[in-house]
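Q: this one's structure only:
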């Protein structure tokens, strides 16, 4: 653990009994009380996550819009100031560099939130694409700390420590001028759990007092600190993709079932030509949901039909909310019809599974 990076909340995690692991080069808690308990707290009340390992890049200047619009798959032209967009950055062949959130602060100022494991790669990619645009790129990841408070009573808890009316922040919007315990914060109505909630960004020096203030008012109401384990089970139930599982350089957004976030009607973006061709030709692979009576699926397990390997499990778990063994798999498209029977190879034994809707859990966002 000596070589990994620590967030400004590292000592708080230790004090709370967090089980710390190395995640993408960061020392972060995988759980405190337990993954199931933390998962259920987010579904029924609220949980709070340290997500300070995420990356942040600022794009400023007259050419900022044109640059970001060309960089990502979604249509940045639809954004109002202080609105947020989910998108992907793609390679020319349609594979995914990363998925990200695009915050529009102004027509000449954007804020990109990227995955921790990809920060260096993503920033190098952005710099490579930036040539010819009249704007500046700055990787400010090391200066920013972030926490996420998620769950049905997240607003009620956070409202007790902020100086604005959180009801005014709509889903996928933000307020850049929120004060918590004297610290200036950016608060957005976003998250990665399928529940209503907020993400709070501030400087490294202020994040501990922000965390402590929220925990102090929230714990009596049912707020629990939550780790990476619950973060993964929650996002999976809500069918939210994880880079390296559902999307990566060898899996396109269309194959991952994320075509909604790919606007082929845009004039241009990196990877558009390849994605348009893939859509026109028909997808060779597709991502499906499945459930199984016996055996718990895991990332990388083979999916079979008879003797043929038709794909791989991208994510699989025993769902704490649904009490079922469920998974997502990227498979040969011809086998992907709803209700089809497939097999999941768990170690050396094949267990039967059925293709079902990927909508495992009904998201509870506040629109």
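A: Sure, I can see it. Note that this is a predicted model, so its numbers are computed, not measured. Numbering: from 1, shown residues only.
Q: when you work out contacts or count neighbours from here on, use the C-alpha atoms and nothing else.
A: Noted.
Q: and residue 279, helix, strand or coil?
A: Following DSSP: H, G, I helix; E, B strand; the rest coil, we place residue 279 in the helix state.
Q: contact partners for the residue sitting nearest the centre point of the chain?
A: When CA atoms, centre = their mean is applied to the chain, the residue found nearest the centroid is residue 192 (5.1 Å). Residues near residue 192 by CA atoms under 8 Å, 6 or more residues apart in numbering: 231, 234, 235, 240.
Q: measure it to residue 285 for me?
A: For residue 192, the distance to residue 285 equals 25 Å [CA to CA, to the nearest Å].
Q: what count of nearby residues applies to residue 124?
A: Residue 124: 12 surrounding residues under other CA atoms under 10 Å.
Q: do I have it right that residue 139 meets residue 60?
A: No: using CA atoms under 8 Å, residue 139 is not in contact with residue 60, being 11.7 Å away.
Q: counting neighbours, go ahead and name the busier of the two.
A: More neighbours surround residue 60 than the other of residue 139 and residue 60, with 21 against 16 (other CA under 10 Å).
Q: presented hereafter is structure B, for comparison with structure A:
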């Protein structure tokens, strides 16, 4: 199968990045070392090419009301320039995908515009699902990625350094805020660029949707400023430390938001109906049978995805995501367990290559920036 490549592929090859197949794309897993890239984001600033993700715009009259039928989060809580994290659900309240919805406001033709950022592996299915449930509403679904680049710049010093390229300060842009700002690059006229204060690392940062030529120049200029190019490996350890879930591992169409610890996304108090609402109402009434928890190993053994979780030698669940935490210098993981094992400080064992290693349930996130 032929893999897709982003506009930065040649730059990555020249930089000696280790490339791997990921969701139909050829993406860098690391440039120098995973640990170095991880620490760069925690201590200074790192940048990721996330152009493999799906980026679509919904446009039409009352587009938000129509999209509300597909998500459990009250979209009236966000206005132009604001965004929210939420999930698409099936009829059983299983998670089809997680996504960010950005409210772009109303255009001159009274059309509401919403930008959706979707997981790469789910994009085609997501678009089909949305189209199916928005018909016959006159809502256009527009591909906003095309040849554009989506770059994530994350770390405690990113605002100061990124402001060198913007005409306006970024300090007034709140968390999950977004706007179009001019990016100034030598040899190019200023161009209006979508910048959002969102990310997937637990650090402050920005995600920038920019045309390919300007994006390549911006990547090179940020590298000169000392930003570290980072791959999927560091992105995974960073998001795990921050307790952020990965679709396909920590949540799926077999798990509900309540079970995945995403109950804060569910607004059953709103009057609007949405796909999966009745299943969530029933689960809220009956209670949970399983729940995703964070576990911390009591040794230097590392638990990986799929490793069994045990109590008294009986399997009670399995690890969905696990790694060594470069920041905390300990092994951590996520996994589903029966609700009676989900309380903080509950002890259990993890089976690793036939041996049992003690672990305990800890409060999420594992890491929280100061």
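A: It's in. Quick caveat: nothing in here was measured; it's all calculated off a predicted structure.
Q: from residue 350 of structure 2, how far out is the residue in structure 2 sticking out farthest from the centre?
A: The C-alpha centroid of structure 2 is most remote from residue 312, which lies 35.4 Å away (CA atoms, centre = their mean). Per CA to CA, residue 312 of structure 2 is found 11 Å from residue 350 of structure 2.
Q: tell me which element residue 149 of structure 1 is part of?
A: Under the criterion of DSSP states H and E, residue 149 of structure 1 resides in strand 144-150.
Q: residues in structure 2 aligned with that strand?
A: Following TM-score structural alignment, the aligned partner range for strand 144-150 of structure 1 in structure 2 is 148-154.
Q: what's the match for residue 186 of structure 1 in structure 2?
A: Here residue 186 of structure 1 is matched to residue 194 in structure 2, going by TM-score structural alignment.
Q: separation between the spatially closest residue to that match that is not a sequence neighbour and residue 341 of structure 2?
A: Leaving aside its sequence neighbours, residue 194 of structure 2 sits nearest to residue 180 (CA to CA, 6 or more residues apart in numbering; 4.5 Å). Look at residue 180 of structure 2 and residue 341 of structure 2: by CA to CA, they are 47 Å apart.
Q: same thing with residue 172 of structure 2?
A: Distance, residue 172 of structure 2 to residue 341 of structure 2, using CA to CA: 43 Å.
Q: what about these two, which has more around it?
A: Between residue 172 of structure 2 and residue 341, residue 341 has the larger neighbour count (other CA under 10 Å), namely 20 against 8.
Q: what's the match for the more buried one in structure 1?
A: With TM-score structural alignment as the criterion, residue 341 of structure 2 pairs with residue 335.
Q: and that match, how far is that from residue 117 of structure 1?
A: Distance, residue 335 of structure 1 to residue 117 of structure 1, by CA to CA: 32 Å.
Q: ok so, going back, look at the residue nearest to residue 194 of structure 2 and give its secondary structure.
A: Three-state call for residue 180 of structure 2 (three-state DSSP): strand.
Q: what's near enough to touch it?
A: 192, 193, 194, 195.
Q: most neighbours out of these, which is it?
A: Counting neighbours by other CA under 10 Å, residue 195 leads these with 23 neighbours.
Q: skipping adjacent residues, who's closest to that one in space?
A: Per CA to CA, 6+ apart, closest to residue 195 of structure 2 is residue 208, 4.7 Å.
Q: residue in structure 1 paired with the one you found?
A: Under the alignment by TM-score structural alignment, residue 208 of structure 2 pairs with residue 200 in structure 1.
Q: SS state for that match?
A: strand.
Q: quick check: it vs residue 27 of structure 1, distance?
A: Distance, residue 200 of structure 1 to residue 27 of structure 1, using CA to CA: 20 Å.
Q: can you list the residue ranges for helices in the stretch 251-367 of structure 1?
A: For the stretch 251-367 of structure 1, the helices defined by DSSP state H, counting those that start in this stretch occupy 272-281.
Q: contact partners for the spatially closest residue to residue 53 of structure 2 that is not a sequence neighbour?
A: In space, and not counting its chain neighbours, residue 53 of structure 2 is closest to residue 120: 4.3 Å by CA to CA, 6+ apart. With contact taken as CA under 8 Å, 6+ apart, residue 120 of structure 2 is in contact with 23, 52, 53, 54.
Q: kindly report the same for residue 181 of structure 1.
A: Taking CA under 8 Å, 6+ apart as the test, what residue 181 of structure 1 contacts is 161, 209, 210, 213.
Q: farthest pair within those residues?
A: 161 and 209 (11.1 Å; CA to CA).
Q: those two: which is more packed in?
A: Neighbour count, other CA under 10 Å: between residue 161 of structure 1 and residue 209, residue 161 has more, with 18 against 15.
Q: any idea what that one aligns with in structure 2?
A: Taking TM-score structural alignment, the alignment pairs residue 161 of structure 1 with residue 165 from structure 2.
Q: does that match touch residue 183 like I think?
A: Yes: the pair residue 165 of structure 2 and residue 183 qualifies as a contact (CA under 8 Å) at a distance of 5.4 Å.
Q: residue 345 of structure 1 matches what in structure 2?
A: By TM-score structural alignment, residue 345 of structure 1 lines up with residue 351.
Q: what's the local residue count around its match?
A: Neighbours of residue 351 of structure 2 under the rule other CA under 10 Å: 19.
Q: quick one: contacts for the residue nearest to it when sequence neighbours are not counted?
A: Spatial nearest neighbour of residue 351 of structure 2, excluding adjacent residues (CA to CA, 6+ apart): residue 308 at 5.4 Å. Listed by CA under 8 Å, 6+ apart, the contact set of residue 308 of structure 2 reads 315, 316, 317, 318, 319, 350, 351, 352.
Q: out of those residues, which is most surrounded?
A: For the contacts of residue 308 of structure 2, the largest number of neighbours (other CA under 10 Å) sits with residue 350, at 28 neighbours.
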